[in-house]
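Colleague: my questions concern the predicted model and sequence given below.
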Amino acid sequence: MFCFQCEQTAAGSACTGKAGVCGKKADTAALQDQLTSQLIDLAISARGNERYLTPAIDKMVLECLFATVTNVNFDDHVLTQLIDRVEREKARFNDKHSCQHDGCQSSTNYDISQLWNSNEDIRSLKSLILFGIRGMSAYAYHANVLGYHDKEVARFFYKALCAIGSQDAEMDTLLPVVLETGAINLRCMELLDKANTETFGTPEPRQVSLTVEKGPFIVISGHDLYDLKELLKQTDGTGINIYTHGEMLPAHSYPGINKYPHLKGNFGTAWQNQQTEFADIPAPVLFTTNCLMPPKPSYIDRVFSTEVVAYPGVTHIGEKRNFTPVIQKALSLGGYAKDMHFTGINGGKSVMTGFGHCTVLSAADTVIAAIKEGMIRHIFLVGGCDGAKPGRNYYTEFVQKAPEDSLILTLACGKYRFNDLNLGTIGGLPRLLDMGQCNDAYSAIKVAQALADAFQCSVNDLPLTLVLSWYEQKAVCILLTLLHLGIKNIWLGPTLPAFLSPNVLDFLVEKYNITPVSTPENDLTKMLSH
């Protein structure tokens, strides 16, 4: 196998052995590469005939790309089925819609190994595009589930796949596609934000308990709010309580979801701790999206999946979302005999969430006044992915050592390193504002742009620093969006992506001043000196 799409890739270079660090086996990696190759073939076949693409084909492309994101699909049988679907669609497409324009390839047999073995700069730029659209496919998929579509977003996936499969692409032709990936992802995140708020209401700040009450319960993880809503409806009146986990925490802030009284709180911390945290809980766990770690034999019978998540031996809930097997398992296990008072990593008994762009911007006058009066000297956005690799305690220490006259915005599961800390208030606001998950990065962008407008300057001139941690492909597409917006001075860690060649990295450093994190003390000194 050859895989270097996540931050924890072996030796900071690439996973090349019998299995990846994420637990993905070489055979599974090969099937995911084959699936990607088939998608590139389909995109090349469709070039010049985009008018014949249908919403059903678009949905299939999203599902297939999403299945290749880290910690989503480990099931060879499911991946083989997806490959067969794409092959059949490509065959039908070629039979019915032969390409008419000059230079069109109506049929091809692209092999993704051509990408892994190509010139390192070309490989680097194509990898940015590929990993970017894999991450973006997750956002588009979630919006699609709620009935929200964007034709421009859908069509870009084919354009990007064609760029990846191009045999004569050069750096100067790939760089614009890299930045366009960021531009389209911004449009995609805006679509998802609209889908979530129009479906479930505008997020509101909410204190979320970390206590699990006695009696049967279900833990639900991932990002898909529709799955949670359906689970809440089907468990209403059963005596089963529901607890979010990991990426699902922000669901508590949506009025259309928190109206259910049996949505009780949050269990556990970030995704990489699940093998320990799920080991002996007397309840089932439902995964709606990534990040699934290979379940241990001791609890695999209590794990269920939906959507594109799949793992051998795990019961999968189909598109009709009949959660009866999960409910029956919860009732049979019975839950705890008494209330269990869990805490966050730092000992906190509850966490806050729900500071989306509408909430923060409603207090914009307060923030602006506090900045002008010197009460808020600086704003730090400390967000991104969490992971098991050493070095991520940097983000906890950074938040703890940030000056008391600074405001901390956070999003994504990296916040579990510090979201149970009590940092006090500033200017009438909590110093730590949880804006949601990676799906909610649009909120951070909206707030930054609003502050720039208020101070009549660019985002780069604000007393604002972005300190980002990355792990998988959704972090890649968010980074590309920030670059598309021209945002500079981003601090990135805990390590830089293995797929960035020295020349591409030099370009990003020179043009955007992307800086690798070092130590909280040194970095804070530099950030506050500008």
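Modeller: Noted; the coordinates are in hand.

Colleague: contacts and neighbour counts: CA atoms only from here.
Modeller: Fine.

Colleague: residues in contact with the nearest residue to residue 315 once chain neighbours are set aside?
Modeller: Nearest non-adjacent residue to residue 315, counting by C-alpha to C-alpha, 6 or more residues apart in numbering: residue 304, 5.0 Å away. For residue 304, the contacting residues are 284, 285, 286, 287, 314, 315, 316, 317, 326, by C-alpha atoms under 8 Å, 6 or more residues apart in numbering.

Colleague: is residue 48 in contact with residue 100, as I believe?
Modeller: Yes - in this structure, residue 48 is within contact of residue 100 by C-alpha atoms under 8 Å, at 7.3 Å.

Colleague: neighbour count winner among those two?
Modeller: Per other C-alpha atoms under 10 Å, whichever of residue 48 and residue 100 has more neighbours is residue 48, with 18 against 12.

Colleague: is that one in a helix, a strand, or coil?
Modeller: Residue 48 falls in the coil class when you classify it by DSSP: H, G, I helix; E, B strand; the rest coil.

Colleague: buried residues, the longest helix along the chain. List them.
Modeller: Looking across the chain with DSSP state H, the single longest helix is helix 171-200. Judged by neighbour count (16 or more other C-alpha atoms under 10 Å), helix 171-200 contains these buried residues: 174-175, 177-196, 199-200.

Colleague: same check on stretch 369-377?
Modeller: Across stretch 369-377, burial judged by 16+ other C-alpha under 10 Å covers 370, 371, 375, 376, 377.

Colleague: ok, stretch 520-530 next?
Modeller: Within stretch 520-530, the residues that count as buried by 16+ other C-alpha under 10 Å are 520, 523, 524, 527.

Colleague: okay, pairing it with this:
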Amino acid sequence: MFCFQCEQTSRTDGIAGCHTAKGVCGKDETTADLQDVLIYQLKGLGQYSARLHKLGQLDQAADSFIMYGLFTTLTNVNFNRAVFQELIAEAARIRDRLRDAYEAAAVKAGKVPGQLSGPARFAPADSLPGLLAQAQIASVRAGVEVVGEDVVGLRSLILYGLKGVAAYAHHAEVLGQAREEIYAGIAHALDFLATEPVDINALLEEALALGRLNFTVMEALDAANTGNFGAPVPTAVRTTPVAGKAILVSGHDLRDLHNILEATKDKGINVYTHGEVLPAHGYPKLHAYPHLVGNYGGAWQNQQAEFAAFPGPIVMTSNCLIEPQPSYRNRIFTAGPVGWPGIRHIKNDDYAQVVQAALASPGFAETAPEQTILVGFARDTVLGVAGTVVDAVKSGAIKHFFLIGGCDGAAPGRNYYTDFADHAPKDSVVLTLGCGKYRFNKHDFGTIGGLPRLLDIGQCNDTYSAIQIALALANAFECGVNDLPLSLVVSWFEQKAAAVLLTLLALGVRNVRLGPSLPAFLTPALLNVLVEKFGVLPVTTAEADIAASLNRQAA
């Protein structure tokens, strides 16, 4: 086992990466190795799919499987080794289908089919011991002694960014936004990785291409969310309980939340959001459900205590699952790509067991005094008052914007983001997205120019909104994004954040502050490239970074 794809990775024994019997996230060695084998297979599927796309043929079921398979390997998503054995077997069957389709399509086009090698020819063993024996060739560090740490680091940046792209694309696909250019782009990236590239410049260009692809994916996801549920609007969200039976929905997936709301209509069950589902309250068609009563708890890393205290069933819809504790193991459910051994999984959108569990649970005995937080400041809302914002900047009422985005986590150092938000000057606006906002979204930031100083854009899935706001402001001021009084402070945790970072770099956004610790797969040489070529800035202290941001703008 070796894994260093997320911020919580072990950095002990002089090795940056989880390499013992169990990762920090709770993933055991067997599951980690099976995930590596699946990723190796998906590269093979990508080899055939990429060629089919070039020949004008689409196997949407295969491309959808590729995205889903990548998603299951994200940090804190699926820990069930049996699921990965099934996916590995299914990947082999799909590979054979794609191979036959490619060869037929090539002949039809008057071409000689290429004889592919590497992952495209991989034959998985038919037993668990056999699969584990094959995992060595699929390790992210395979061949490091030949190609070196820098090449392995850049390959890893592309792979992990690709996992984030696939996750966002899956969220969009289940809501009806399936696009061939996205399928083709993901297949191309897998095909590229299957060649085991060693050229640093080619790897960097591929990383930027992946960032550009992710921008398309984020646009599709935005269209999926707003097309299904309306454009978010400012909404006060209750954060204290209401008496009655209750279900808690965590993760990211708005489709699952909508399905649960439908399944619980008129059943006397209140639905609460948790973690990254909080922004759902700003979507008009979701907010219209009267039994979507509020948000419970905070960011993902606190779930074990919060889930234990919640008096009803919990549904985990996407990444951010931590090992379920005995106190709630019998009332937590997983959905979509998520899984844990022994935990009930929702299939075919059948939430009957969740409803039954809610009706059998005590629920909240009484209603607590109401407290609220404000969400729903996505691009339509902010751009709707763009004139006011521009006037406030020109008059000097607003002197700077700080976008504090990204994931929260349990590792030391994340108080940096609280300090940054709290110490941002009173004549600045703080934009936020991602669950890192839970560290400060209940603080009183007051108002500025008739607007709240803290504007919650949404979850990490809403990055497109943040980018569109920045582009619109740049257009209003007739300047580039890098010339705006805007500073980006990104707390990375897992692979979705890697995809977002690549998008920002591909768009030419500079001076992105990244922390609290840097990815373990970024070698000193690669970090120097990001600093010198793209202006990436490792975080220091909140006070120093705020001062540097303001000084840069003044200069």
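Modeller: Done, it's in. No experiment lies behind these values; they were computed from the predicted model shown.

Colleague: mind telling me the TM-score for this superposition?
Modeller: Once the chains are laid over each other, their TM-score by TM-score structural alignment, normalised by the length of the first structure reads 0.96; 523 aligned residues with a C-alpha RMSD of 1.5 Å.

Colleague: if we can go back for a sec, can you say which of the contacts of residue 304 of the first structure are buried?
Modeller: 284, 285, 286, 287, 314, 315, 316, 317, 326.

Colleague: how about the third one, what's its match in the second structure?
Modeller: For residue 286 of the first structure, the aligned residue in the second structure is residue 315 (criterion: TM-score structural alignment).

Colleague: the helix or strand where residue 259 of the second structure lies vs the first structure, average offset?
Modeller: Assigned by DSSP states H and E, residue 259 of the second structure belongs to helix 254-263. With mean C-alpha distance after the TM-score superposition for the first structure, helix 254-263 of the second structure departs from the first structure by a mean of 1.1 Å once superposed.

Colleague: now for that helix, which elements pack on it?
Modeller: Contacts defined by 3 or more C-alpha pairs under 8 Å, 6 or more residues apart in numbering; DSSP states H and E place helix 254-263 of the second structure against no helix or strand at all.

Colleague: in the first structure, point out the residues matching that helix.
Modeller: Mapped onto the first structure using TM-score structural alignment, helix 254-263 of the second structure covers residues 225-234.

Colleague: any idea how far the residue nearest in space to the middle of the second structure is from residue 169 of the second structure?
Modeller: For the second structure, the residue sitting closest to the mean C-alpha position, by C-alpha atoms, centre = their mean, is residue 496 at 3.3 Å. For residue 496 of the second structure, the distance to residue 169 of the second structure (C-alpha to C-alpha, to the nearest Å) stands at 11 Å.

Colleague: now do the helices in the stretch 151-300 of the second structure.
Modeller: 180-194, 200-229, 254-263, 284-287 (DSSP state H, counting those that start in this stretch).

Colleague: okay, the last one sits on what stretch of the first structure?
Modeller: It refers to helix 284-287 of the second structure. Mapped onto the first structure using TM-score structural alignment, helix 284-287 of the second structure spans residues 255-258.

Colleague: what sits up against that stretch?
Modeller: Here stretch 255-258 of the first structure makes contact (C-alpha under 8 Å, 6+ apart) with 199, 200, 201, 202, 203, 204, 228, 229, 251, 252.

Colleague: how far is that stretch from where the chain is centred?
Modeller: Distance of stretch 255-258 of the first structure from the chain centroid (C-alpha atoms, centre = their mean, to the nearest Å) equals 22 Å.

Colleague: average offset between that stretch and the second structure?
Modeller: So stretch 255-258 of the first structure averages 0.7 Å relative to the second structure (mean C-alpha distance after the TM-score superposition for the first structure).

Colleague: check stretch 127-145 of the first structure too.
Modeller: Per aligned residue, stretch 127-145 of the first structure averages 0.8 Å (mean C-alpha distance after the TM-score superposition for the first structure).

Colleague: which residues in the second structure does that stretch match up with?
Modeller: Using TM-score structural alignment, stretch 127-145 of the first structure lines up with residues 156-174 of the second structure.

Colleague: list the buried residues for that stretch?
Modeller: In stretch 156-174 of the second structure, counting by 16+ other C-alpha under 10 Å, buried: 156-174.
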